[in-house]
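1. just the structure for this:
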Amino acid sequence: MQGRVLIIAGSDSGGGAGIQADIKTVTALGGYAATAITALTAQNTLGVEAIEEVSAPFVARQIDVVLKDIGADAIKIGMLHRRQVVEAIADVFDRAEKLPPVVLDPVMIAKGGASLIATEASEAIMSRLIGPHTHVLTPNIPEAEHLTRTKIDSLADMEKAGRLLLSEGPAAILMKGGHRDGMEIVDILLTKDGIETFSHRRIESRSTHGTGCTLSSAIATGLAQGLSISKAVARAIRYVENAIFEAPGIGAGHGPLNHGHTVGRFD
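-> Reported below is the predicted structural model:
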C-alpha cells in the first residue's frame, strides 16, 4: 500500500459515485483512503432524491484529526454543497504549514441533471480553494462553463476556458471532454509548461455514474504515489476506461463502474 489520500466529498448511497467511488478507486490503485464526508445523499442510478447536510465545523474536524494523525500525501475534494463547508475547509488549509497536492473536482451537477451545489458555494470554491490551494482542477465542460462564465463548443473553447482557470492559480487544469459529441473524447491538460492532449475512443455505455469522482481520485492517488501530473492523469484515464468497459450493469439508470477491475479474482 503506497500513498495516503484524504478524500473530502459527499456520500452516494448507491455506491457508484462520491466518497464510495473515491475509496474504491484509491484502494484499487494501491493507495490508502481516509475521508471527510461533506454531505449525505439519498441516490441511486436513477438520480439524487435528497441531500442531508453535514455541519461545517464537523467537516473541518474530520479533516483536522486525519491530518494530525494519519497525514496525507494528496487530498481529493469532491462535492462541496454549501458555502459554509467551503469556508471551513479553506480555513483548515490556511492554517496548515504545508499542504500536499490538492485535486479538486468541482462537482456541481449529478449525472441525472440534479444540482449539487448552491450558487454562493461555487463562488467560494473559486475564491477560497481554486486560487490559493488547488494543485489540479478537473472540470467537465458544464462545470468549466459555470466557473468561467463562457460557452464551450469546441476544443479551442476548452483550451481558452482552461487558460482562464489556470490563471487563477492551480498548477494544472484537466479539461474533460466527455460532454462533447463524437466517438473520440479529447481531454486537455494545461500547465504553465504547455498543453498535453489525451485522446481516447468513447465507450458506448450507460454505466458512467461516478466517472468524474473516479478520475479525480485516481489522479490524486497517482500524485500521492509520486507520479508526475501527466503520468497520474494518463494512468487515471486508462483506469476509468477499463472500469467503464468492465462495468457490472447494475441499476436501471446510469450504472456504476467496475472500480475493482485491478483487483485479482479469488475462488
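2. switch to C-alpha atoms for all contacts and neighbour counts from now on
-> Noted.
3. show me what contacts L174?
-> 136-139, 162, 187-190 (Cα atoms under 8 Å, 6 or more residues apart in numbering).
4. of those residues, closest to I51?
-> Each of those was checked against I51 using Cα to Cα; the closest is P139, at 22.0 Å.
5. so how many other residues sit close to that closest one?
-> 25 (other Cα atoms under 10 Å).
6. hang on, it packs against G178?
-> No - taking contact to mean Cα atoms under 8 Å, the distance of 10.6 Å between P139 and G178 leaves them out of contact.
7. now do the SS call for the closest residue to R128 other than its chain neighbours.
-> For R128, ignoring the flanking residues on the chain, the nearest one in space by Cα to Cα, 6 or more residues apart in numbering is A90 at 5.9 Å. Judged by DSSP: H, G, I helix; E, B strand; the rest coil, the three-state class of A90 is helix.
8. how close does A90 get to V59?
-> In this structure, A90 and V59 are 11 Å apart, going by Cα to Cα, to the nearest Å.
9. next: L189.
-> Counting by Cα to Cα, the gap from L189 to V59 is 30 Å.
10. just give me how far the one helix or strand E143 maps to sits from the chain centre.
-> Secondary structure here is read from DSSP states H and E; on that basis E143 sits in helix 141-148. Centroid separation between helix 141-148 and its chain, computed with Cα atoms, centre = their mean, to the nearest Å, is 14 Å.
11. just the contacts of L174 now: which is nearest E204?
-> D187 (17.2 Å).
12. that closest one belongs to a helix?
-> No - according to three-state DSSP, the state of D187 is strand, so it is not within a helix.
13. list the contacts for T150?
-> With contacts taken as Cα under 8 Å, 6+ apart, T150 has the following neighbours: 144, 161.
14. which stretch of helix or strand covers it?
-> With DSSP H and E as criterion, T150 is part of no helix or strand.
15. in stretch 173-187, what's buried?
-> Under the neighbour-count criterion of 16 or more other Cα atoms under 10 Å, stretch 173-187 has 173-178, 180, 185-187 buried.
16. other SSEs contacting the one helix or strand L190 maps to?
-> Assessed by DSSP H and E, L190 sits inside strand 184-191. Of the remaining helices and strands, those touching strand 184-191 by 3 or more Cα pairs under 8 Å, 6 or more residues apart in numbering; DSSP states H and E are helix 155-166, strand 172-175, strand 194-201.
17. let's have those in CSV, adding distance to V263.
-> As requested, the helices and strands packed on strand 184-191 are exported to CSV (distance: least, Cα to Cα, whole Å):
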stretch, distance to V263
helix 155-166, 34
strand 172-175, 27
strand 194-201, 23
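18. nearest to I229, out of these?
-> By Cα to Cα (comparing all of the helices and strands packed on strand 184-191), the closest turns out to be strand 172-175, at 7.9 Å.
19. only the buried subset of the contacts of L174, as a ChimeraX command please.
-> Selection command for ChimeraX covering only the buried members of the contacts of L174, criterion 16+ other Cα under 10 Å:
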select :136,137,138,139,162,187,188,189,190
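20. pick out the most distant pair among the contacts of L174.
-> Maximum pairwise distance in the contacts of L174, criterion Cα to Cα, is 13.9 Å, between V136 and D187.
21. please give me the structure for this one as well, since I'd like to look at both together:
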Amino acid sequence: MSAVALTVAGSDPSGGAGVQADLKTFAAHGVYGTSVLTALTAQNTRGVRGVHVVPAGFVAQQLDAVLDDVTVHATKIGMLADAGVVAAVAAAVRSRDVGRVVLDPVMVATSGDRLLDPAAVAALREDLLPLADLVTPNVPEAAVLLDAEPARDLDGCRAQARELFARSGTTVLLKGGHLTGADSVDVLVGDAGELLLRRPRVDTTATHGTGCTLSSALAAQAALHPGAGWEQLADPARDYLQAALRAGAALRVGSGHGPLDHAFALREDRP
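-> The predicted structure follows:
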C-alpha cells in the first residue's frame, strides 16, 4: 500500500503555497497526496488580493468524502480562515483516523497579509492545537498562540517552544527563520526533550510557501515512517526544504517572493 497524506488548507493559484505546494511536496517524497480545500485565495508572489472562505459544512463534506474511501497515514493542516472551519476540521480529527497531524498555524502570509481572523485564532488555540501531534509556528505565530511578544533571539524561541509544549501537550517545531544570523535555527520540543535544528541561511527572495513546504514535508515523512519520532523526521524534512529553497531562484517565477522548487530533484536528474 502506498503512503498517503492529506492536506487541509487553502488554494494558491500562483502555485507556490497552500494546497498546491503541499501536493508537490508529497509527490516529491513519493507520497500519494489527497486534499481538502478550506479557502480560495486570489494571490501571487507579490501578495494576497482576496480570500473566499469555503463554508464549514462543505469542508466537513470534503473530509468525509476522502476519509470514507481513502486510508490516510498523515495529515497536514494549514490555512483555516475562520472559526467555523476550525471547528469542522477539529471534529474530523477527533472522530476519524487521519494519521499523525501536523498543524501549520497559518496566520500571516510572507507578504504580511493577515490570513486568520481573531475568532479563528482562539478556536485554533483551544480546540485544534491540543489534537495535533506536531505544530510548526514561526516566531510571530508562536507569539500569537501564547498571547505574548515575539521572541527576539534563540533563547526566547527556546523558552516559547517549551511554554507552548507545556500548555498544549503537542510537540512544537518553532521555526527561527524570522531571526537574524548566519544560521536559521528551528527549535523542536516534545516528549523526547529539546533539539536545535541548524541550517545555513539561504540568501534568496524565493521564499513563497516556505512554511507550507516544511509542514507538508514533515507530514510526508510521518506517512512514510509511521513509527519514527519527530526528532528523526525533522532533519530529512529540513534537508528537503533547504534544497528546495536553494533551487527556487532558478525557477524565475513571478516578480515578488518567488516559489521554492519542489521538483528540484527531477531537474537535477534531467540530462
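22. send over the TM-score of the superposed chains.
-> Comparing the chains after superposition, counting by TM-score structural alignment, normalised by the length of the first structure, produces a TM-score of 0.96; 265 aligned residues with a Cα RMSD of 1.4 Å.
23. if we can go back for a sec, the residue nearest to R128 of the first structure matches what in the second structure?
-> Applying TM-score structural alignment, one finds that A90 of the first structure aligns to A90 in the second structure.
24. so what's the residue count around that match?
-> Burial measure for A90 of the second structure: 20 neighbouring residues, criterion other Cα under 10 Å.
25. how about V36 of the second structure?
-> Around V36 of the second structure sit 22 other residues, with neighbours defined as other Cα under 10 Å.
26. over to D203 of the second structure?
-> Residues contacting D203 of the second structure under the criterion other Cα under 10 Å number 11.
27. do the same with the one 3 residues further on
-> A206 of the second structure: 28 surrounding residues under other Cα under 10 Å.
28. let me see the contact set for it.
-> By Cα under 8 Å, 6+ apart, the contact set of A206 of the second structure is 245, 248-249, 257-260.
29. on that earlier part again, hmm, the residue nearest to R128 of the first structure is touching M126, no?
-> No - judged on Cα under 8 Å, A90 of the first structure makes no contact with M126 at a distance of 11.0 Å.
30. the longest strand along the second structure vs the first structure, mean deviation?
-> If each strand of the second structure is counted by residues according to DSSP state E, the longest one is strand 32-44. Average distance between strand 32-44 of the second structure and its aligned residues in the first structure, after superposition and using mean Cα distance after the TM-score superposition for the first structure, equals 0.4 Å.
31. next SSE after that strand?
-> Counting by DSSP H and E, the next helix or strand C-terminal to strand 32-44 of the second structure is strand 47-53.
32. the first structure: matching residues for that following strand?
-> Using TM-score structural alignment, strand 47-53 of the second structure pairs with 47-53 in the first structure.
33. mind checking how far L155 of the first structure is from L164 of the first structure?
-> Using Cα to Cα, L155 of the first structure is found at 14 Å from L164 of the first structure.
34. so when I look at G10 of the second structure, I'm seeing a strand, right?
-> Yes - residue state for G10 of the second structure (three-state DSSP) corresponds to a strand.
35. from memory it sits against A42, does it?
-> No - counting by Cα under 8 Å, G10 of the second structure stays clear of A42, with 10.5 Å between them.
36. who has more neighbours, those two?
-> In this comparison of G10 of the second structure against A42, neighbours counted by other Cα under 10 Å, the higher total goes to G10 at 28 against 15.
37. excluding its backbone neighbours, what's nearest that one?
-> A39 (4.5 Å).
38. hang on, the earlier thing: the helix holding E143 of the first structure - contacts with which helices or strands?
-> Other helices and strands packing on helix 141-148 of the first structure, by 3+ Cα pairs under 8 Å, 6+ apart, are helix 155-166.
39. same for the helix it packs on, what does it pack against?
-> For helix 155-166 of the first structure, the packing partners by 3+ Cα pairs under 8 Å, 6+ apart come out as helix 141-148, strand 172-175, strand 184-191.
40. tilt between it and strand 194-201?
-> Taking axes from the mean of the first three to the mean of the last three Cα atoms, to 10 degrees, one finds that helix 155-166 of the first structure is oriented at 130 degrees with respect to strand 194-201.
41. burial count for the spatially closest residue to G190 of the second structure that is not a sequence neighbour?
-> The shortest distance from G190 of the second structure to any residue other than its chain neighbours is 4.4 Å, reached at T171 (Cα to Cα, 6+ apart). Burial measure for T171 of the second structure: 26 neighbouring residues, criterion other Cα under 10 Å.
42. okay, and the strand or helix carrying A220 of the first structure goes to which residues in the second structure?
-> Assessed by DSSP H and E, A220 of the first structure sits inside helix 211-224. Equivalent residues of helix 211-224 of the first structure are located at 210-223 in the second structure, counting by TM-score structural alignment.
43. average offset between the matching stretch and the first structure?
-> Following the fit onto the first structure, the mean deviation recorded for stretch 210-223 of the second structure is 0.3 Å by mean Cα distance after the TM-score superposition for the first structure.
44. next one: the closest residue in space to L251 of the second structure that isn't next to it in sequence relative to A28 of the second structure, how far apart?
-> Spatially, and ignoring its direct neighbours in sequence, L251 of the second structure is nearest to D261 (6.9 Å; Cα to Cα, 6+ apart). With distances taken as Cα to Cα, D261 of the second structure is found 10 Å from A28 of the second structure.
45. quick one, which of these two is more surrounded?
-> When D261 of the second structure and A28 are compared on other Cα under 10 Å, the one with more neighbours turns out to be D261, at 25 against 18.
46. quick one: the helices in the stretch 1-150 of the first structure?
-> Counting by DSSP state H, counting those that start in this stretch, the stretch 1-150 of the first structure has helices at residues 18-28, 56-69, 83-95, 119-124, 141-148.
47. quick one: which of these is nearest C213 of the first structure?
-> Set against C213 of the first structure and scored by Cα to Cα, the helices of the stretch 1-150 of the first structure come closest in helix 18-28, at 6.1 Å.
48. got the contact list for that closest one?
-> In this structure, residues lying in contact with helix 18-28 of the first structure by Cα under 8 Å, 6+ apart are 5, 7-12, 15, 32-35, 37, 78-79, 210, 213-214, 217-218, 221, 259-263.
49. how about 6 Å then?
-> Helix 18-28 of the first structure has contacts (Cα atoms under 6 Å, 6 or more residues apart in numbering) with 9-12, 33, 214, 217, 221, 259-260, 262.
50. ok, stretch 29-45 of the first structure next?
-> Contacts of stretch 29-45 of the first structure from elsewhere in the structure, counted by Cα under 6 Å, 6+ apart, are 1-14, 23, 49-54, 59, 62-63, 251, 253-255.
51. how far does that stretch sit from its chain's centre?
-> Centroid displacement of stretch 29-45 of the first structure relative to its chain, using Cα atoms, centre = their mean, is 11 Å.
52. please apply the same query to stretch 222-235 of the second structure.
-> 15 Å.
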